[in-house]
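Q: Test case, fold it:
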Amino acid sequence: MRIDSVSLEAVGNQVPTVRADNVSEFFMRITGHALDVVYGRPAAGVRVRLDGATADGWQAIARAETDDHGHLHDWADDRLDHGAYRMVFDSDSYFANLGLSAVYPEIAVVLVMLDATESYWIRVLLAPFAYTVSFGSSR
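A: Model prediction:
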């Protein structure tokens, strides 16, 4: 789905609905950020996979790595449809590259994208024996 423009329409007390027309600044997108809490720095080089839900289960639709600042920008301009998505952070390979072992091989975060004008972000704090995930959105 590609949204080229967005107009909001409200009728009475109903929630506004989104109608696509011809402007390209609003569309659903997702980004990520990984931080290494062992060394207190961005987690650069974490491999991340984006899966989309299908009738047959999860299907990989994109792959990327975090940059030197731990950010995942590769998908920021991808236009996504409404639906369920899963971001999978490869913690096992990240810690193996540091000479450490993690008790969990990956971190999977599932979310449902509902609003065509919303930007979603996932932040993961990594340690070999624990992790924390935070989720946010911005309109």
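Q: Going by C-alpha atoms from here, please, whenever you check contacts or count neighbours.
A: Noted.
Q: I'd say residue 129 and residue 103 touch.
A: Yes: here residue 129 reaches residue 103: they are 5.7 Å apart, a contact under C-alpha atoms under 8 Å.
Q: Tally up the residues packed near residue 124, please.
A: 21 (other C-alpha atoms under 10 Å).
Q: for the strand or helix carrying residue 64, packing partners?
A: Assignment of secondary structure by DSSP states H and E places residue 64 within strand 57-65. For strand 57-65, the contact count by 3 or more C-alpha pairs under 8 Å, 6 or more residues apart in numbering; DSSP states H and E identifies strand 47-54 as packing neighbours.
Q: three-state assignment of residue 94?
A: helix (DSSP: H, G, I helix; E, B strand; the rest coil).
Q: structure for this one too, so we can compare:
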Amino acid sequence: MSTDTTASVSTHILDTSAGRPAEGVAVRLSARAGREADWRELGGSATDADGRCKDLPAPPEGTTHVRLDFAVEAYFEETAKKQADAQQDAPANRDSGAAFFPEVAITFAVNPGEHYHVPLLLNPFGYSVYRGS
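A: Prediction:
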């Protein structure tokens, strides 16, 4: 929950290659107070069945920048394994199911008292983010 002196952050991930939420992706949140300050890891969570992280830690007072680190490689490996198991007689895909980007790190500026929802639109070969609501 946000107060007048802190920001709050939430995120969700949509796997655009599958057309559904990305479940089970580990997400870590770090913060710093000023662009020259060191990053401080605050903790993390994993996406639920709706692709949402509802319990990320609140950045401390004085935070000016936040970084979300998404560990997507394991998600794509698991997704590829499930697809292979479900389609064992289907022709082999042209790739191994490994993600081109094994990690996605998103850094953004924050202001006290504001909420920042940062959705990640993800596929094995690219991603995009935006400030949501």
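Q: in the first structure, which spans are strands?
A: 6-9, 17-20, 29-36, 41-42, 47-54, 57-65, 71-72, 83-89, 107-113, 119-127, 130-138 (DSSP state E).
Q: can I get those strands in TSV with distance to residue 95 of the first structure?
A: Below are these laid out as TSV (distance: least, C-alpha to C-alpha, whole Å):
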stretch	distance to residue 95 of the first structure
strand 6-9	43
strand 17-20	43
strand 29-36	10
strand 41-42	13
strand 47-54	11
strand 57-65	14
strand 71-72	17
strand 83-89	12
strand 107-113	13
strand 119-127	9
strand 130-138	12
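Q: Quick check: the strand holding residue 64 of the first structure compared with the second structure, mean distance?
A: Overlaying the second structure shows strand 57-65 of the first structure at a mean distance of 1.5 Å from the equivalent residues (mean C-alpha distance after the TM-score superposition for the first structure).
Q: Just tell me the aligned range of that strand in the second structure.
A: Residues 38-46 of the second structure are matched to strand 57-65 of the first structure when aligned by TM-score structural alignment.
Q: In that stretch, which of the residues would be classed as buried?
A: 39, 41, 44-46 (16 or more other C-alpha atoms under 10 Å).
Q: Give me the aligned partner of residue 68 of the second structure over in the first structure.
A: Counting by TM-score structural alignment, residue 68 of the second structure lines up with residue 87 in the first structure.
Q: what's the burial count for its match?
A: Neighbours of residue 87 of the first structure using other C-alpha under 10 Å come to 23.
Q: you'd agree it is up against residue 106?
A: No: using C-alpha under 8 Å, residue 87 of the first structure makes no contact with residue 106, being 10.0 Å away.
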